[in-house]
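S.K.: coordinates only, sequence not included:
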């Protein structure tokens, strides 16, 4: 197997880190967008089983795909990312971690790649599960000057509904769509999901500390699901002393699922 290498233009612009307490090697850019907890926790929410097909929009350098692959074997992974250099970095990370059976596209939501259907192995050309950590800031907010960070953090004028509508069309009946969203976006997201015929919605709040308001909510819905909306107890991220809680360490370090 050929050892994956970064282009000479990238080598001085990255840091070499790890995920899941060293089980996953992970290279990311020094400047621009740096991976936070959200893609790791979101990947832990996806109820994937071996052999299923997975689609992630806005996959960045591949943190979510890598963490999901580390937890569930034999997945068919597809990632979409708008930034060309970040696509190259995601490919480097996936190859470096010996991930097989993946496809990456450079594309910007809502413009899905024309050949996306051919990458899915299901008869209807749709995926078992899709997930995304969309840009959080509305288009009217004051943007950052760094182009890669601006693209990762700021929505276009159609906001979160654009991402939900685009991804909803690629989930097979009975499949799930999982999102990491600011709490302020939940009402809009639920409206869009209902319009796309998703139900059985579960809200999974991420509490910064016990007794604090959740600013981030993970949300999961089932295409054709008929159950009502449920609010999970969620996850308390930090103890009062600032350390991760045992439950959070179990996900971040051990690669555990959020909902067993």
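M.R.: Looks like it arrived, so ask away. These figures come from a predicted structure and were not determined experimentally.

S.K.: CA atoms for contacts and neighbours, from now on please.
M.R.: Fine.

S.K.: regarding the chain, what is its longest helix?
M.R.: Ranked by number of residues, the top helix in the chain under DSSP state H is helix 84-96.

S.K.: now for it, which elements pack on it?
M.R.: strand 24-29, strand 102-106 (3 or more Cα pairs under 8 Å, 6 or more residues apart in numbering; DSSP states H and E).

S.K.: now do 10 Å
M.R.: Applying 3 or more Cα pairs under 10 Å, 6 or more residues apart in numbering; DSSP states H and E, one finds that helix 84-96 contacts strand 24-29, helix 63-71, strand 76-81, strand 102-106.

S.K.: among those, which is nearest residue 226?
M.R.: helix 63-71 (26.6 Å; Cα to Cα).

S.K.: buried residues in that closest one?
M.R.: Buried residues in helix 63-71, counted by 16 or more other Cα atoms under 10 Å: 63, 64, 65, 66, 67, 68, 69, 70, 71.

S.K.: comparison target below:
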């Protein structure tokens, strides 16, 4: 299968991705930027794809201990190859969240991060890899519930998803507290189209709705090249952390 090698974090990371399959963009980079090492060093990336979130996390925080779970064998193999090529110690597990590999069944982690399949009603891609990566087959609430089983008591769970499913995310986090909700808006004055939600398992601390993170300058894309805000460039290019 044909792949391209794509760079992230201004070239700090290079990852092979299928030309016609699911291709990582900004979401896994934003997800990686949300991890705070002070909350624990052991991190599980659920649905890790070719490993972009894990690799970006390791580039910023080389002392984290990262594992990845990926249901598609091709993507799991690419994640392992990408980890090796970037000198990242990433333990990639090929398996289903609903039927965990033996190596993960008894493990819990300080932090679990995930960028799950997004689309529910969109027409399914003819590319099998992209279809499985893009479309919910397990159901979001079950995806979150099973991910939370891998979180240690009082550990943290973080998800990035479409803004429209925020009610479903919050409903699935019924045994969590200290929930931080960070909306991402394409431009100032526009509605958020993504949310990043971090929650602490078994916590009773009230939730917080954070100010929106603005991705692009101006009212429209009317310049050559990218139009990312300075804040977005720090995350996407300089491997700066998200403040949550």
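M.R.: Thanks, I have it. On a predicted model such as this, the values are computed, not experimentally measured, just so you know.

S.K.: now the TM-score, please.
M.R.: After superposition, the two chains reach a TM-score (TM-score structural alignment, normalised by the length of the second structure) of 0.93; 238 aligned residues with a Cα RMSD of 1.6 Å.

S.K.: aligned to residue 237 of the first structure, what sits in the second structure?
M.R.: When the second structure is aligned by TM-score structural alignment, residue 237 of the first structure is paired with residue 215.

S.K.: which part of the second structure lines up with stretch 55-71 of the first structure?
M.R.: With TM-score structural alignment as the criterion, stretch 55-71 of the first structure aligns to 44-60.

S.K.: how far does that stretch sit from the chain's center?
M.R.: Distance of stretch 44-60 of the second structure from the chain centroid (Cα atoms, centre = their mean, to the nearest Å) equals 7 Å.

S.K.: once you drop chain neighbours, what's closest to residue 162 of the first structure?
M.R.: residue 110 (6.2 Å; Cα to Cα, 6 or more residues apart in numbering).

S.K.: now swap in residue 253 of the first structure and tell me
M.R.: Per Cα to Cα, 6+ apart, closest to residue 253 of the first structure is residue 20, 4.2 Å.

S.K.: could you do residue 32 of the first structure as well?
M.R.: residue 149 (4.3 Å).

S.K.: what's the matching range in the second structure for the helix or strand hosting the one you found?
M.R.: Under the criterion DSSP states H and E, the helix or strand holding residue 149 of the first structure is helix 147-153. The alignment of helix 147-153 of the first structure onto the second structure (TM-score structural alignment) spans residues 128-134.

S.K.: what's in contact with that stretch?
M.R.: Residues outside stretch 128-134 of the second structure that contact it (Cα atoms under 10 Å, 6 or more residues apart in numbering): 18, 20-23, 47-49, 70-75, 115-120, 122-125, 137.

S.K.: buried subset of these?
M.R.: For those, buried by 16+ other Cα under 10 Å: 18, 21-23, 47-49, 70-72, 75, 115-119.

S.K.: check the mean deviation of the match of helix 147-153 of the first structure from the first structure.
M.R.: Its aligned residues in the first structure lie a mean 0.5 Å from stretch 128-134 of the second structure after superposition (mean Cα distance after the TM-score superposition for the first structure).

S.K.: list the buried residues in that stretch.
M.R.: Buried, per 16+ other Cα under 10 Å, within stretch 128-134 of the second structure: 129, 130, 131, 132, 133, 134.

S.K.: and residue 59 of the first structure, what does it touch?
M.R.: With contact taken as Cα under 10 Å, 6+ apart, residue 59 of the first structure is in contact with 39, 65, 78-82, 86-87, 90, 104-105, 131-134.

S.K.: one more time with 6 Å, if that's ok
M.R.: Contacts for residue 59 of the first structure (Cα atoms under 6 Å, 6 or more residues apart in numbering) come out as 79, 80, 81.

S.K.: now swap in residue 204 of the second structure and tell me
M.R.: So residue 204 of the second structure contacts residue 177 (Cα under 6 Å, 6+ apart).

S.K.: can you find the partner of it in the first structure?
M.R.: Checking TM-score structural alignment: residue 204 of the second structure goes with residue 226.

S.K.: look at that match and give its secondary structure.
M.R.: coil (DSSP: H, G, I helix; E, B strand; the rest coil).

S.K.: so how far is residue 127 of the first structure from it?
M.R.: Distance of residue 226 of the first structure to residue 127 of the first structure, given as Cα to Cα, to the nearest Å: 20 Å.

S.K.: can you confirm residue 214 of the first structure is in a strand?
M.R.: No. Counting by three-state DSSP, one finds residue 214 of the first structure to be coil, located in no strand.

S.K.: so what corresponds to it in the second structure?
M.R.: Under TM-score structural alignment, residue 214 of the first structure pairs with residue 192 in the second structure.

S.K.: how near is its match to residue 213 of the second structure?
M.R.: Using Cα to Cα, one gets 9 Å for the distance from residue 192 of the second structure to residue 213 of the second structure.

S.K.: with residue 34 of the second structure instead?
M.R.: Counting by Cα to Cα, the gap from residue 34 of the second structure to residue 213 of the second structure is 13 Å.

S.K.: in terms of neighbours, single out the busier of the two.
M.R.: residue 34 (23 against 20; other Cα atoms under 10 Å).
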